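Peer 1: generate coordinates for the sequence data below:
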Amino acid sequence: MNENEIRGLVGQVKQGTLSRRSFMQRVAALGIAAPIASQILVWHDVAMADATLPYKPTKAGGGGPLKLLFWQAPTLLNPHFAIGTKDQMASRVFFEPLAGWDREGNLIPCLAAEVPTKQNGGLAADGTSVIWKLKQGVKWHDGKPFTADDVVFTWVYAADLATAAYTTGSYKDIKVEKIDDHTVKVIFKAPTPFWADPFVGSVGPILPKHHFGDYTGAKSREAPANLKPVGTGPYKFVEFKPGDLIRAERNPDYHIKNQPHFDTLEIKGGGDAVSAARAVLQTGEYDFAWNMQVEEEVLKRMEASGKGKLDITPSGNVEFIILNTTDPWTEVDGERSNAKTKHPTLSDPAVRRAINLLIDRDSIQKFIYGRGGIATASFVNAPKQFKSPKLKYEFSIDKANKVLDEAGWKKGADGFREKDGKRLKYVFQTSTNAPRQKTQAIIKQACEKAGIEIEIKAVTASVFFSSDVGNPDTYSKFYADMEMYNTTQPQPDPERFLNQCVSWEIATKENKWLGRNISRWSDPEADKAYKAAQNELDPAKRAALLIKVDEIFCEANVFLPLLSRNVVNAHVNSLVIDMSGWDVTTWNLAAWYRV
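Peer 2: Just a heads-up that it's a prediction; the model follows:
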């Protein structure tokens, strides 16, 4: 099917002679993923639907308590400081964006009255601006009206480098103007093909100016609302014990009719994934458990009890390892893993290549993750047209040994390799979690057969993924030689996901380690390709540029992708949920209900 045929199908959708579902099915047969098919419709001014979940309750409230388990416990409730997924999910209960992403990658209005298109005057023909019309009558939890002033303030707040927001990259290069009390205009410096980033999804929640206005820039961490949120969301804040418990109650003034269904909300943190799964699938003590990173065999046994089930949602998430090319053991300018330093041994490309050959991805998938992931060599795996066709993985201890031999790394009497007095010995860290510890063990065993000594380190998840700038064991500080975790692709376009690969996003003490580039490694060609992709309006050329960024990091063996991860959650049989692989778990929490 050529471009003219696709245009013809789009025309049929516009005329009403072809349903959206049929359009999706027709283009899916060509290998075009649902999120991009949805974007094609947006580009051609075919409006998105306003809801994705058939909602049956006929009034708000009456659903009793909703009890959720986030075994990685939230530690703060400001979405713009939420470097960890757990904090992003918790913040989204209270703060909302202008729009979010549904399961199929459709853009769904939240605080916006509609999704901008060329047809409704929202998208500029030259790709340099977007006009958002805001819902009217929306109130903050304290009764104050939500207006364009709050949207403009959120831009100012997040764009200020002194704020050191996790979301700064989405706001620092744009300008936002207030047109009237319920209309704002986002202006880009150049034609921007993917405009649905600022104010959208996990980076987009709007903050109330009257609560954060006195806490901008260097004072941003002092705001009481960082821990006691006043938002527009379906539930109002009651109590927060960082690392333990969140309690909330139904927002009686919520802006969507008949929502939310539940009267109270409890989010319990701590424990581990196995106990969380058991509390839903076997005992039914809780309604929902997030992130079932539990061995496949264990989950199947729990599901057999019949009290609950798994929800498996495709996503762009990836489980991967970063190899540290900076020195995590030497302090420079008040921080370790400083980008000015070089790792004593991992700065050698041959060593990184050997470690990549020592990862048995197929066994990790088969024996540990099962339905939770698919072995991969690519950092970007979805949508399909953004996945590199040439990145391949191989497991070979023999080849790894040969690579190290040729690079001059000699085995000593103890079987471990050295060169010029430097030993191949590494601290390999990740969060405390049975599948991850088993993955570490598999990799350690293979590495030792090649003469590489591995010291395994497991950090409590609530610490490892914490946004606490004072904690040395967070993944963003990366005070280790190797680390492994899952990173979330927050939207069906990988541009923002790949800013983990650009030099201006390097995590540093100066930006409170909130920079997206945790590896601290950069490449001028990756920077160049990324910048070009940001302004390339031709979809095929843009995809090629983003693929190049992915390939540079993976071929340098700085990123070692392991699994393309599905989103796996557990819920009791009576609970109806709405998941998305392109947004946070709580993106549409207001629409959950019990049958």
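Peer 1: going by C-alpha atoms from here, please, whenever you check contacts or count neighbours.
Peer 2: Will do.
Peer 1: so how many other residues sit close to the closest residue to Thr128 other than its chain neighbours?
Peer 2: By the measure of CA to CA, 6 or more residues apart in numbering, the closest residue to Thr128 outside its immediate chain neighbours is Pro191, 4.6 Å from it. Look at Pro191: counted by other CA atoms under 10 Å, it has 18 neighbours.
Peer 1: for Pro191, what are its contacts?
Peer 2: If you count contacts by CA atoms under 8 Å, 6 or more residues apart in numbering, Pro191 has them with Asp126, Gly127, Thr128, Asn535, Glu536, Leu537.
Peer 1: OK, contacts around Val469?
Peer 2: Listed by CA under 8 Å, 6+ apart, the contact set of Val469 reads Lys512, Trp513.
Peer 1: can you tell me the SS state at it?
Peer 2: Under the three-state scheme (DSSP: H, G, I helix; E, B strand; the rest coil), Val469 adopts coil.
Peer 1: distance of it relative to Glu331?
Peer 2: Spatial separation of Val469 from Glu331 under the definition CA to CA, to the nearest Å is 16 Å.
Peer 1: around Leu424, how many other residues sit close by?
Peer 2: Residues contacting Leu424 under the criterion other CA under 10 Å number 20.
Peer 1: before we compare anything, build this one as well:
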Amino acid sequence: MKLRTLLMGAVATSAVATVAVADGHAGERGRDGQLNIIYWQAPSTLNPFLSGGTKENEAASLVLESLARFNENGEMVPWLAESIPTVENGGVAEDLTSITWTLKEGVVWSDGSAFTADDLIFTHEYCTHPESGCASVSYFDGITSVEAEGERGVKITFDAPKPFPYTAFVGAEAPILQKAQFQECLGARAPECTDANFGPIGTGPFVVSEFRPNDVITYVANENYREEGKPAFASITFKGGGDAVAAARSVLETGEFDYAWNLQLAPDVLDRMEAAGKGTVVAAYGTSVERLHLNQTNPDPALGPDMRSVFMNGENAHPFLTDPKVGQALSMAIDRQLIVDVGYGAGGQPTCNVLPAPELYASTANDGCLVQDIEGANALLDEAGWVDSNGNGIRDKDGVELSVLYQTSTNAVRQDTQALIKDWWRQIGVETELRNVDASVFFGGDPGSPDTFQKFYADIEMYTNNFAGVDPEAYMANWLCSDIPTPATQWQGSNIQRFCTPEYDELVEKMSVTANLEERGELAKQMNDMIMQSYSIIPLVHRGNPSAHANSLGGVKMSDWDSELWNIADWYRIKN
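Peer 2: Predicted coordinates for the structure are as follows:
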């Protein structure tokens, strides 16, 4: 397989990179006609603040933009801002308590209205509203005010020195909303604003023409886009749903689509498809980790909706997954290299960390998980008092059996992984029931659905997550006690497994006021290790996200640090 791997790139916060014109050909906007994209996980909304799902962030990134983005090398590049503020250029205060951005001149919303500081001020208010359940609220942590400064300045002030102030309004997960469109959608009303959530007005290269949730999105070129001659495509059909096999085939074999995302397929399958000669498989490595989340709360249906999988300060703990020795045994039983060989090939490598990169932040303290140890796992459970007292093949203790419901999204590679893990856990006396849920539902943001990964109505669930950009401060803040999904937050929040300890919260706070890069690296490793050694998360594979594009599609610079579609304004059709 001709994987064109785009390796991880470190970024200096003072670096200012520029975005090159991809095709070098002058021409009229829309000159290359139709572009067809397929994401087999269909977006359920185009408001990324109302869903933690990657598919929503990606689909929205064609329309909604940020002050800065991260390119294919992980370098921060100015987007709606003129440049990247730093201490050296005066944009970041010497005491690190504020950052001032200068908006790019002449930017307008797709409806022709002016893009101003008021839109940023409003977006901050929208996401931090206590009743909003904003999925990206951690990107706004520590902000005391967002204020207009001069004609095009926006000053963000923090409650303490902010060593890495590039979180709010940076990357695909923290874009800017138009105040005029969303001002009546604050707090609990946010999910009710269907027209705005399904058709946001943006500054990006495309405008939503039609959105059918969990199905198809149609975009047209933004006639008010700030760069002349861009985008090259007049319209986009963004098809959602189906499965990864069909998506890959539609680009690599039939040529029906130009770009297919997240092709988590067996390596030999992609090899055969690519041999047809119509498309190319590409992969970008960043921070994506396929992992198991072990529910720290009790998901028993008998508890009812007010208590099932609801964190209650330790009063509703899981019957056995809060025992680190059980989690450790589950981890020891897994052969991560075999999972890579069977399901990922060159697009994956075994990992023992939830934070695998950049190198500065990657711990080596947990590398023992790289070697499968069934015998050791059995001995550990024996030592902890988990024995098969009735000879039914399932370990038990105090009347509780080691029996788990293990769920994930519907995906061939994930179902293969589930089958492997079920067998390994059987060998250590753990009974496993497997369940898979349609990806559009599992990763959707519907607070009324019982099947979302945020609700976590299971013992263990598996999926991949990562973070945009290269600094992990906001990402590691996902496991604050305050970020646990609950009914009060409409099940939004990033602390999916309901991990909570004051010691971890203190490390997050300490990192938020630490400027020295080496010290930040050590703090991130400590946080990673605390989560790993709690065994509330069991990492499996450091994923290089594979996608595919038609050989006739130029300008693609795949990034795993931002939306894959971050530079879609530069895509073009290669002429024969």
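Peer 1: quick one on the thing from earlier: quick one: what's aligned to the residue nearest to Thr128 of structure 1 in structure 2?
Peer 2: Residue correspondence to structure 2 (TM-score structural alignment): Pro191 of structure 1 is matched to Pro161.
Peer 1: same thing with Asn433 of structure 1?
Peer 2: The equivalent of Asn433 of structure 1 in structure 2 is Asn411 (alignment by TM-score structural alignment).
Peer 1: now do the contacts for Leu404 of structure 1.
Peer 2: Taking CA under 8 Å, 6+ apart as the contact definition, Leu404 of structure 1 lies against Ala350, Val351, Ala354, Lys410.
Peer 1: helix or strand: which one has the counterpart of the third one in structure 2?
Peer 2: Alignment note (TM-score structural alignment): Ala354 of structure 1 maps to Ala329 of structure 2. Taking DSSP states H and E as the criterion, Ala329 of structure 2 maps to helix 324-332.
Peer 1: can you tell me the closest non-neighbouring residue to Thr52 of structure 1?
Peer 2: In space, Thr52 of structure 1 comes closest to Asp102 once its chain neighbours are excluded; the distance is 6.9 Å by CA to CA, 6+ apart.
Peer 1: ditto for Asn486 of structure 1
Peer 2: Using CA to CA, 6+ apart and skipping the chain neighbours, the partner closest in space to Asn486 of structure 1 is Glu319 (4.1 Å).
Peer 1: for the aligned partner of the one you found in structure 2, which three-state class applies?
Peer 2: For Glu319 of structure 1, the aligned position in structure 2 is Glu290, judged by TM-score structural alignment. In terms of secondary structure, Glu290 of structure 2 is strand; the call rests on three-state DSSP.
Peer 1: my guess is Glu290 of structure 2 contacts Ile537, does it?
Peer 2: No. Glu290 of structure 2 sits out of contact with Ile537 when judged by CA atoms under 8 Å, with a separation of 10.3 Å.
Peer 1: map Arg31 of structure 2 across to structure 1 for me.
Peer 2: Using TM-score structural alignment to pair residues, one finds that Arg31 of structure 2 aligns to Gly62 in structure 1.
Peer 1: quick one: its match is in a helix?
Peer 2: No. Secondary structure of Gly62 of structure 1, determined by three-state DSSP: coil, with no helix assignment.
Peer 1: now the match of Glu319 of structure 1: how far from Arg4 of structure 2?
Peer 2: For Glu290 of structure 2 relative to Arg4 of structure 2 (CA to CA), the value is 21 Å.
Peer 1: stretch 367-387 of structure 1 corresponds to what range in structure 2?
Peer 2: Residues 342-362 of structure 2 are where stretch 367-387 of structure 1 lands when matched by TM-score structural alignment.
Peer 1: and that stretch, what's buried?
Peer 2: Along stretch 342-362 of structure 2, these residues count as buried under the neighbour rule (16 or more other CA atoms under 10 Å): 342-358, 360-362.
Peer 1: now do the same end-to-end measure for it.
Peer 2: Stretch 342-362 of structure 2 stretches 25 Å from its first residue to its last (CA to CA).
Peer 1: can you check stretch 270-289 of structure 1 too?
Peer 2: So stretch 270-289 of structure 1: terminal residues 12 Å apart, CA to CA.
Peer 1: chain center to it, what's the gap?
Peer 2: Averaged C-alpha coordinates place stretch 270-289 of structure 1 at 23 Å from its chain's average position (CA atoms, centre = their mean, to the nearest Å).
Peer 1: ok, residues contacting it?
Peer 2: Under the criterion CA under 8 Å, 6+ apart, residues 66-73, 243-244, 291-294, 299, 302-303, 305-309, 433, 462, 569-572, 575 lie in contact with stretch 270-289 of structure 1.
Peer 1: again, 7 Å this time
Peer 2: Residues external to stretch 270-289 of structure 1 that are found in contact with it (CA atoms under 7 Å, 6 or more residues apart in numbering): 66-73, 243-244, 292-294, 302-303, 305, 307-309, 433, 569-572, 575.
Peer 1: which bit of structure 2 covers that stretch?
Peer 2: When stretch 270-289 of structure 1 is aligned against structure 2 using TM-score structural alignment, it corresponds to residues 241-260.
Peer 1: what are the buried residues along that stretch?
Peer 2: Neighbour counts using 16+ other CA under 10 Å place 241-253, 255, 257-260 of stretch 241-260 of structure 2 among the buried residues.
Peer 1: try stretch 183-200 of structure 2
Peer 2: For stretch 183-200 of structure 2, burial by neighbour count (16+ other CA under 10 Å) applies to Cys185, Leu186, Gly187, Ala190, Pro191, Ala196, Asn197, Phe198, Gly199, Pro200.
Peer 1: in the residues you listed, find the pair that's most separated.
Peer 2: Gly187 and Gly199 (18.9 Å; CA to CA).
Peer 1: ok, back up a step: quick one: map the residue nearest to Thr52 of structure 1 onto structure 2.
Peer 2: When the structures are aligned by TM-score structural alignment, the residue of structure 2 matched to Asp102 of structure 1 is Asn71.
Peer 1: pretty sure that match contacts Ser559?
Peer 2: Yes. Asn71 of structure 2 lies in contact with Ser559 (CA atoms under 7 Å); the separation is 6.0 Å.
Peer 1: secondary structure class for Val230 of structure 1?
Peer 2: Look at Val230 of structure 1: counting by three-state DSSP, its state is coil.
Peer 1: what lines up with it in structure 2?
Peer 2: Using TM-score structural alignment, the partner of Val230 of structure 1 in structure 2 is Ile201.
Peer 1: residues contacting the closest residue to that match other than its chain neighbours?
Peer 2: Sequence neighbours aside, Ser110 is the residue nearest to Ile201 of structure 2 in space, at 6.2 Å (criterion: CA to CA, 6+ apart). Ser110 of structure 2 makes contacts with Ile201, Gly202, Thr203, Val207, Asn222, Asn224, as judged by CA under 7 Å, 6+ apart.
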